[in-house]
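Undergrad: Based on what follows, work out the 3D shape:
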Amino acid sequence: MSIKTFQDLIKEVHEKGICQECGGCTSFCSAAFEEVIGFKKPNSPPEYINKDACLECGICYYLCPQTHILDDELNKTYKFTDFKSIPLGHFEGIFSCQSTDPDFLKYGTDGGVVNSIINYMI
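TA: Have a look, this model is predicted:
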């Protein structure tokens, strides 16, 4: 079996229109310092920028959530019993939170919770 590369990702994900544009392939590219792949246009999948510098290591392909290569391993590790009905896996509880600090509420995003926690830790 040969290693799947970004070229395979283009054929199997991008050309089928199922790319979520999450940026995983561009972020974890082993040759990111060479800017091999990236987003050339907004609202479109990543493309080759410097194809000749591609290491053809397959990291981009295997990290893509649309290839489903890692599903079995993730299911074992995080105890996903039925990913379609429980996409978050096993969890103890889900909470809705909001900061009590008026400045964080006014200027923060999504309730300012992360800013409040960081401020408390400092």
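Undergrad: CA only for contacts and neighbour counts going forward, please
TA: Will do.
Undergrad: which other helices and strands contact the strand or helix carrying Tyr62?
TA: Using DSSP states H and E, Tyr62 sits in helix 59-63. Here helix 59-63 is seen to pack against helix 6-9, helix 24-27 when contacts are counted using 3 or more Cα pairs under 8 Å, 6 or more residues apart in numbering; DSSP states H and E.
Undergrad: In a markdown table: those, plus mean neighbour count and distance to Tyr107.
TA: Putting the helices and strands packed on helix 59-63 into a markdown table (neighbours: other Cα atoms under 10 Å; distance: least, Cα to Cα, whole Å) gives the following:
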| stretch | mean neighbour count | distance to Tyr107 |
| --- | --- | --- |
| helix 6-9 | 19 | 40 |
| helix 24-27 | 18 | 29 |
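Undergrad: next up, for comparison:
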Amino acid sequence: MFFRFLASQCAGCPLWGQCRDPEASPKGHRNVYISDYHRYLQAGSAFNQTPTGRALLAGRWQVEPTIAFLVRYQGCRRARRVGQAAAQCQLFQACALRNLLLWLSRVRRGLAPRPPT
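TA: Okay, here's the model as predicted:
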């Protein structure tokens, strides 16, 4: 939804100072856009304020580096083939590579046992 408010409509509004930039023209109009997904964003924001939401947000830092790796270096933002099965296969392969690289990094640092030879 798109709303446009003329300065004449806003004259005398108690929220004028919060709604408009102090350096904006007093004769200018104000545009407000509300996305179709606004109610979902509001529901998500309300959920994040609950104890369950806070717990999930607290653990988010653990998964973000993996998601960033998959998107940046493995092309997981976009599927390379058509179909959900092919996209799932691409994701599984990328995750397997990520797990292998993490494991090799831990072995190199001495945090994981070396494989038997």
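Undergrad: What does the superposition give as a TM-score?
TA: Both chains were compared after superposition, and using TM-score structural alignment, normalised by the length of the second structure their TM-score is 0.24; 61 aligned residues with a Cα RMSD of 5.4 Å.
Undergrad: before we move on, back to that, tabulate the helices and strands packed on helix 59-63 of the first structure (JSON lines), appending distance to Lys106 of the first structure.
TA: Formatted as JSON lines, those follow (distance: least, Cα to Cα, whole Å):
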{"stretch": "helix 6-9", "distance to Lys106 of the first structure": "42"}
{"stretch": "helix 24-27", "distance to Lys106 of the first structure": "32"}
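Undergrad: Select the longest helix from the second structure.
TA: As assigned by DSSP state H, the longest helix anywhere in the second structure is helix 84-108.
Undergrad: I'd like to know which elements it is packed against.
TA: Counting by 3+ Cα pairs under 8 Å, 6+ apart, helix 84-108 of the second structure packs on helix 60-73.
Undergrad: in the helix it packs on, what's buried?
TA: Leu70 (16 or more other Cα atoms under 10 Å).
Undergrad: Return the angle between stretch directions for that helix and helix 84-108.
TA: 110 degrees (axes from the mean of the first three to the mean of the last three Cα atoms, to 10 degrees).
Undergrad: neighbouring contacts of whichever strand or helix holds Ser45 of the second structure?
TA: Counting by DSSP H and E, the element that carries Ser45 of the second structure is helix 38-48. The set of residues that contact helix 38-48 of the second structure without belonging to it, under Cα atoms under 8 Å, 6 or more residues apart in numbering, is Gly53, Arg54, Leu57.
Undergrad: Over to stretch 55-65 of the second structure?
TA: Stretch 55-65 of the second structure is touched from outside by Asn48, with contacts defined as Cα under 8 Å, 6+ apart.
Undergrad: still on that earlier bit, can you redo the contacts of helix 38-48 of the second structure as a markdown table with secondary structure?
TA: Supplementary listing: the contacts of helix 38-48 of the second structure in a markdown table, determined by DSSP: H, G, I helix; E, B strand; the rest coil:
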| residue | secondary structure |
| --- | --- |
| Gly53 | helix |
| Arg54 | helix |
| Leu57 | helix |
